[in-house]
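Undergrad: Curious how this folds, go ahead:
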Amino acid sequence: MNKAITDGLVLMPPPFSAGLNLWSRGDGTPGSAAWQGQPNAALVSNDQDFAGCLELQKLEATQKLRSFAQTPIQPGLYLRVTARVKAVSGNLPAVRIAAWAGDVAGQNLAALAQTGPSVPLTAYGEVVTVSAIISPAARTGVDMAWTTEAVYAHIGLDLTGANGGVVRIDDLVVEDVTGLFIRKLMDWVDVRDYGALGNGATNDAAAFLAADADAQGRAILVPSGLFRLNSDVTINSRIRFEGTVSMPANRRLILTRNFDLDTYGQAFGTEIEGFRRALQALFYFTDHVTLDLSGRRVELTEPIDVAAVAGLTTFNNRRVLRNGQLVAVAGPAWTTEDFTSTATYAPANNLTLTGVANVANIPVGSLVIGTGVGREVYVRARNVAAGTITLSQPLWGATGTRPYTFRRFKYMLDFSGFDLLSRFELEDIEFNCQGLCSGVLLANSGSTARFLSCTLNRPLDRGISSPGLGCQGMFVDMCQFLSNESALPAQSRTSIALNVNANDVKLRNNRVVRFAHFAIVNGTGHLVHANHFFQGDDEPAGIRRAGLVFTQTNVSTVVTGNYIDNCFIEWGNEHDSEPQWNGEFSFGGLNIVGNVFIASSTTSAFRWVVIKPYGTGHYLNGFSLVSNSFRVFNATIDRVEMLDTSLATLDFMQSRNVRVEGNSFNNVAQGIQNPLIVSHSQNTVADTWTIDSDGFVPFGGRIRMVEAVQPEGTILNGANAARYVFPNALPGTGAQGNQAQLRWGEAMKGKAVVKMRMDLPS
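TA: Just a heads-up that it's a prediction; the model follows:
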């Protein structure tokens, strides 16, 4: 940068040979005395050191030499004034650069420094160079730091010290040295100034670190080129990339002041590699707990193995990935893989398959398929040396040796390489699977994973899968799950929005569209609230499938405020290696409260609540179906609930704490209620009145208790005489045990209101 060139500024004062009338003995201002004709001043043309020079004899305490010419001063302009001087005879004086500072009105700015450093002359004939830098900027290296009020200068020098000596002065030189200050003027430093080569081969890591250390609040510029970094590099300054970097896969670039997808994409040349590297850095100290994708779309051609990218298998600190879209791009890396192998299963070791043929070929995270295997059982770990596989859930009916299929879906983000990952959050991310792949595979274990305002768009097989206990305490809030199978009949769909193996999961305010199932849920302590999940189709008299599937008997779960649309809640124990009752908690702890259930264009056999025991001896022990609304459009169904006895039934002689009340039924032929209030009219006298539940008892249960009998009006005997007696009650009569008898001790007729129950209180 040189304003004498770029702006045409005239900086140099005239040479002495042009005439001493151009040089002032004072401040250089108009009217001040000139050196022309002074007896102690002469031009010398034949000096051996100077081509032409001014010879002065010092006669004043401060002898001034100033140019009458006005040298311009501008903001951003740095001027170096240089004089070459030598002593010829007499006393040896000192020399300093000096300049008179003038403002726009031509007045001297007396408060400004108007002299430079003083340099003594110590020997005769020795050429001494004296210089000073003038600028309106008060920066290191500026000798006369003026202000922007100064617009011009009269440049020159002063002789100070002892009088009588004779000196010779070469023509003064004024240079634009702004270029020397560019590095300090700019708000960036260039890594090339610290030794970076950018040739793609030489390790430039040390240069990057040196630039960062020297930046001191300025940004770092990485110019065009490919800069190889062979070690971990942490940059604590702002950074801008014109060129790119390359690194070994196990080395990290941590940008603490530009931790976003845009910068990493620029650094590594592509958004996908930038995403990988930024995700890698997220797991290390970066002054950030959040990686912002800047609202950008990242195209993935293959699954991201997050543990491999991070170089970790355990992580327990909060990290957040947010604000962007991941899009699957067609390619072979998304192809689902199937592996078939024989293995042996024993209920006594209910999470292990032994004697697994070709176990080394079976990937962790594979879905296990086979006879006697429940839904959403995954390979949690494998031991190649022992030939064993650890399962995410027990198998309900697979004792012995048999073939299994191990199906490995491909997920956009695969966390299964983590043995433990807790508090990882995905916020406002769209997983646009485009029918090519699945969404997210969770870690083997960990707690409080969180999905907030995410969209799982058209997953091929699964939205969110848990292959182990990485779903403990998981939050799935305000997310959308949009099926890739919307056009298929419900019974033909295979995709599942999510599954749960551990406890305390919150599924809230989600919208789930036309999957085979919304959620396959094991564990206890769950909250399922305010979701809308619908699984209908356009088929006349269409078949419907389960939306929520609970896979253990005692769930301690609340399902409340949901919109359950053309699907049902299924409750079984398919993840139990000994599914018959063995003294454990049986079917209990499920509270279905305040939901809206609808169905349309379905068959009369459709049910919204289905219990399916996988073994004998189980019973209801704490179940609530309260204040729900059931409504059918374009059809009528028989009833809202069902006991699936295809494998086993329930022991209704042990039912306890069943509460079914306050529900509304529209286009449902038979409502249900427990406790059940029946108004019985006995028109002919009888010693025993039979009170029929008329199908109101839930799940086809039997009457276990007559809680109250209230005669309505007068009870009469055969002679029509009023009788004031109270009957004995006998519950559980009739072929199905769904009747009760009132025994009066004599033949009676009349009317009674009877409150009876299918359960006993605990």
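
Undergrad: CA atoms for contacts and neighbours, from now on please.
TA: Fine.

Undergrad: can you tell me which residues contact Ala516?
TA: 490-496, 535, 545-547 (Cα atoms under 8 Å, 6 or more residues apart in numbering).

Undergrad: In space, what's closest to it - neighbours in sequence excluded?
TA: Excluding its sequence neighbours, the residue lying closest to Ala516 (Cα to Cα, 6 or more residues apart in numbering) is Arg493, at 4.9 Å.

Undergrad: Could you count how many residues lie near that neighbour?
TA: Counted with other Cα atoms under 10 Å, the neighbours of Arg493 add up to 20.

Undergrad: which ones are touching it?
TA: The contact partners of Arg493, taken as Cα under 8 Å, 6+ apart, are 485, 515-516.

Undergrad: circling back: quick one: which of the contacts of Ala516 is nearest Arg252?
TA: Checking the contacts of Ala516 against Arg252 with Cα to Cα, the nearest one is Ile496 at 36.0 Å.

Undergrad: for the closest one, what are its contacts?
TA: Residues in contact with Ile496 (Cα under 8 Å, 6+ apart) are 461-463, 515-519.

Undergrad: and the residues you listed as a markdown table, adding secondary structure and distance to Ser681?
TA: Putting these into a markdown table (DSSP: H, G, I helix; E, B strand; the rest coil; distance: Cα to Cα, whole Å) gives the following:
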| residue | secondary structure | distance to Ser681 |
| --- | --- | --- |
| Asp461 | coil | 57 |
| Arg462 | strand | 56 |
| Gly463 | strand | 56 |
| Phe515 | coil | 49 |
| Ala516 | coil | 48 |
| His517 | strand | 46 |
| Phe518 | strand | 46 |
| Ala519 | strand | 47 |
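
Undergrad: for comparison, sequence B:
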Amino acid sequence: MNKVITDGLMLMPPEFGDGLGVWSRQDGTPGSDTYATATNAALVPADQDFGTCLEILKTDSVTTLRYMGQTPMLPGMYLRISARLKAVAGNLPDVRIGAWAGTAADANVGGVPQTGPSTSLTSYGEVVTISAIVGLGDRGGVDMPWGETAAYGYFGLDLTGPNGGIVRIESIRIEDITHVFRRKLMDWVDVRDFGAMGDGTTNDRAAFLAADAAAAGREVLVSEGDYRIVGNLTMNSPVRFEGRLIMSDTDRLALTKNFDLDAYSDAFGDDVIGFKKGIQTLFNQSDHEAFDMGGRRVLLIEPIDVQAVVDNKNSYANRRVIRNGQLSADNSTGWEDEVQTGTGTWVVTKPSELSDVANVANIEIGSLVTAAQGVGREVYVSGKNVAAGKVFLSNPLNVPPQSQTYTFRRFKYLLDFIGFQNLQRFVISNIEFLCAGRSSAVMLPINGLTFQFSDCFFTGPKDRAITSADSGCQGLQVDRCQFLSNEQSARAQDRTTICMNVNRNDPKIRNNRAVRFKHFAVLTGSGNMVIGNHYFQGDAETDGLRSAGIVLTNTNVKSTITGNYIDNNFLEWVNEHDPTPELQNELSFGGLTINGNIFTSNGAAPWIKFIIIKPMGPGHYINGLSICDNVFKQLNGQALDRVDAVDESVAPLDTSRTRSFLMTGNTFHGIIKDAQNPVTVKMTENTAQQVWEMDLRNWLPFGTEARVVTSVVPEGAIRTASNVAVYTTPFATTRHGVDRGSIRLNWSQAVKGSVQLTARCDTV
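TA: I've put the predicted structure just below:
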């Protein structure tokens, strides 16, 4: 900034040789005496140092020289007044810049400094330059701050000290030096002013640190150029990037005052690099607990290995957050699955391990494991020992052959955290994972605690939305997220994508919405809380098949499934991750609450069920189950036969041991058989019989037995064949008839009438 240039000001006084009539011996105001008639001054035409100059004999206590032209003073402008002079004879005086400050009304501005610093002349013939800076603003380096009332000034110099000395003065210069104050006038400093080269080769780190220190709260400008930074760089001032940084993958950039994707993308001229550098810093500084994407999209052509990006740690336990943006999978070969096959040996004493595995070195951690037999859903490679030929699994296998061929398929995820051996309290909030059918979304760390997703969209995952390959899902929280399948038009039985799997305990899956996946969640641990979700998996087929929404893969799950809208899918409870699936010294199917849900079926085949138990070995039974206050409804098709079933394709359920089972308060629409326990039915005999029998199989759930009668209450009189009322009480016997589903009432004589009978399939 220079007012002489921008505003066309004329500041420089004329040379002395042009006439002394404009040079005042007093304050410079109109009418003051000039040097044109002074007896103590004369022009020297040819001084060896100055050429034409003014020579003055000091005769007053303060001998004054002022240019009588009004030099304007403008807001934001700073002037430097300077003079070159030397002592040539007599006493050696002191010299200083002097001025007279005038208002717009031509009055002197009182109370402001009107002289500059004093300099003593110490020898003859020595050329000395004196100067002072004048401005309206009171800033550091300003010798004469005049304030906003000053409109102009008369400038020159003063001779002070002893009289009798002769001084020669080359000229008085008045220069606009506003640019010197630019850093203080503007709200930014430029790294180039501190030595940054921006040539892509020179290490500019020191210049950046110097600019940051000088900014003192102002913005640091990184002007155009390529700035190579070697080493970690922390900027404590706001930074604005016109140029870009070049840093190694391992060197970190900490922008403490604008820690967001906008700044990091600008810093590196690339959204992906900016995102990675921001995540790297998120794990390596304490000024911020969250990296904000600012609503921006980052377009990826390959997965982001988060631990490799962070580089210097594989364990982290402080809360950290990525929020507010979109990660999008671009069309690229970087999303293609890595698939390996190899034979492996399994033994029941090491149920989560395969040994003698061919091709171990090429099998990636996090690969999905499948085989012809004995591998449950969502079993992943959690580790490997190449030298020993071993592969370690996220869950036990379910009695596979001792040796068989396994397939190891590694899905590709937009964010892959599996390199972390332990990651705790990590949060992903308000992020859309736009997979576009090309990629999966998130692979969790190997181990960890309370990983959290909130208010996220998982749109079109190719294979999985959220995957756990080991125990990084412990305490997983998934709240208010949307899961939108890439298989919307596929039949339910043809879909392959899964929203999430959980291998360990205590997940909280709440208030989410999922559309047309194969499964909403495969849950292996216990302590599952599935609350307030809406997941629907129907299709357009008439009498269509349905897939499981929730899959529980162990017996005693200690879980609640409450307040969900379970739409065109079912709950499957199976012990497919049990290496010894027959009942041994263990708790059987129990610890589950299914309460207050809406189960809806639309156009499904009439044999579809809403709750299915599938034992993978003999001896299992229901041991603590509550199915209460749910709504079961079939629309637009044949009525469903019933809502409950046991899949006996591997082994039956032992219905003789059912205990602590409650199924009551449910509503059934479009369901032929209303399952209940306890069941209360009206039992009527119109012909006198001594033994009454009631088949309860239409009501007893999961093919259980009629084990207990808890009450028999007559409706009206119980009468003999001749209609004589009798007042005897029958005794009941249980487990009669087909599948032991009938109750018998034994009377003292043949009677007829009606009773309300309440029976149970369990003991409590």
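
Undergrad: Superposed, what's their TM-score?
TA: Laid over one another, the chains give 0.97 as their TM-score (TM-score structural alignment, normalised by the length of the first structure), with 761 aligned residues with a Cα RMSD of 1.6 Å.

Undergrad: what's the counterpart of the residue nearest to Ala516 of the first structure in the second structure?
TA: Per TM-score structural alignment, the equivalent position to Arg493 of the first structure in the second structure is Arg495.

Undergrad: How much space separates that match from Phe458 of the second structure?
TA: 17 Å (Cα to Cα, to the nearest Å).

Undergrad: Can you tell me the element Phe208 of the first structure falls in?
TA: The secondary structure element spanning Phe208 of the first structure is helix 205-215 (assigned by DSSP states H and E).

Undergrad: List the contacts of that helix.
TA: Helix 205-215 of the first structure is contacted by residues 188-196, 220, 228-237 when judged by Cα under 8 Å, 6+ apart.

Undergrad: What is the neighbour count of Gly164 of the first structure?
TA: Counted by other Cα under 10 Å, the residues lying close to Gly164 of the first structure total 16.

Undergrad: for it, what are its contacts?
TA: 57-59, 90-91.

Undergrad: residues touching the spatially closest residue to it that is not a sequence neighbour, list them.
TA: Among residues not flanking Gly164 of the first structure along the chain, Lys58 sits closest, at 5.3 Å (Cα to Cα, 6+ apart). Contact analysis of Lys58 of the first structure by Cα under 8 Å, 6+ apart lists 40, 93, 159, 163-167.

Undergrad: Show me which of these is closest to Phe665 of the first structure.
TA: For Phe665 of the first structure, the nearest member of these is Leu159. The distance, counting by Cα to Cα, is 110.4 Å.

Undergrad: The helix or strand that contains the closest one against the second structure, how far on average?
TA: Here Leu159 of the first structure is covered by strand 152-160, with elements defined by DSSP H and E. Aligned to the second structure and superposed, strand 152-160 of the first structure gives a mean residue distance of 1.0 Å (mean Cα distance after the TM-score superposition for the first structure).

Undergrad: next helix or strand past that strand?
TA: Past strand 152-160 of the first structure, further along toward the C-terminus, the next helix or strand under DSSP H and E is strand 166-170.

Undergrad: For that next one, enumerate the helices and strands it packs against.
TA: For strand 166-170 of the first structure, the packing partners by 3 or more Cα pairs under 8 Å, 6 or more residues apart in numbering; DSSP states H and E come out as strand 53-57, strand 79-89.

Undergrad: same for the following helix or strand past the helix holding Phe208 of the first structure, what does it pack against?
TA: Sequence-wise, the next helix or strand downstream of helix 205-215 of the first structure (DSSP H and E) is strand 219-222. Contacts of strand 219-222 of the first structure with other secondary structure elements, assessed using 3+ Cα pairs under 8 Å, 6+ apart, are made with strand 188-190, strand 239-241.

Undergrad: mind checking how far the following helix or strand past strand 219-222 of the first structure is from the chain centre?
TA: Once strand 219-222 of the first structure ends, the next helix or strand along the chain (criterion: DSSP H and E) is strand 226-228. Chain-centre distance of strand 226-228 of the first structure: 29 Å, with Cα atoms, centre = their mean, to the nearest Å.

Undergrad: mean shift between strand 226-228 of the first structure and the second structure?
TA: Once the two are superposed, strand 226-228 of the first structure sits an average of 1.8 Å from its aligned residues in the second structure (mean Cα distance after the TM-score superposition for the first structure).

Undergrad: what's the average distance of the next helix or strand after that strand to the second structure?
TA: Per DSSP H and E, the first helix or strand lying C-terminal to strand 226-228 of the first structure is strand 233-235. Plainly put, strand 233-235 of the first structure ends up 1.5 Å away from its match in the second structure on average once the two are laid over each other (mean Cα distance after the TM-score superposition for the first structure).

Undergrad: Show me how far strand 233-235 of the first structure is from its chain's centre.
TA: Averaging C-alpha coordinates over strand 233-235 of the first structure and over its chain gives two centres that are 22 Å apart (Cα atoms, centre = their mean).

Undergrad: Now distance to Pro30 of the first structure and mean neighbour count too, for the helices and strands packed on strand 219-222 of the first structure, in CSV please.
TA: Supplementary listing: those in CSV, determined by distance: least, Cα to Cα, whole Å; neighbours: other Cα atoms under 10 Å:
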stretch, distance to Pro30 of the first structure, mean neighbour count
strand 188-190, 44, 21
strand 239-241, 51, 19
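
Undergrad: Could you export those strands as JSON lines, including distance to Gly617 of the first structure?
TA: Rendered in JSON lines, the data for those read as follows (distance: least, Cα to Cα, whole Å):
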{"stretch": "strand 188-190", "distance to Gly617 of the first structure": "76"}
{"stretch": "strand 239-241", "distance to Gly617 of the first structure": "68"}
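
Undergrad: Just tell me which of those ends up closest to Gly718 of the first structure.
TA: When those are compared for distance to Gly718 of the first structure using Cα to Cα, the nearest one is strand 239-241, at 102.5 Å.
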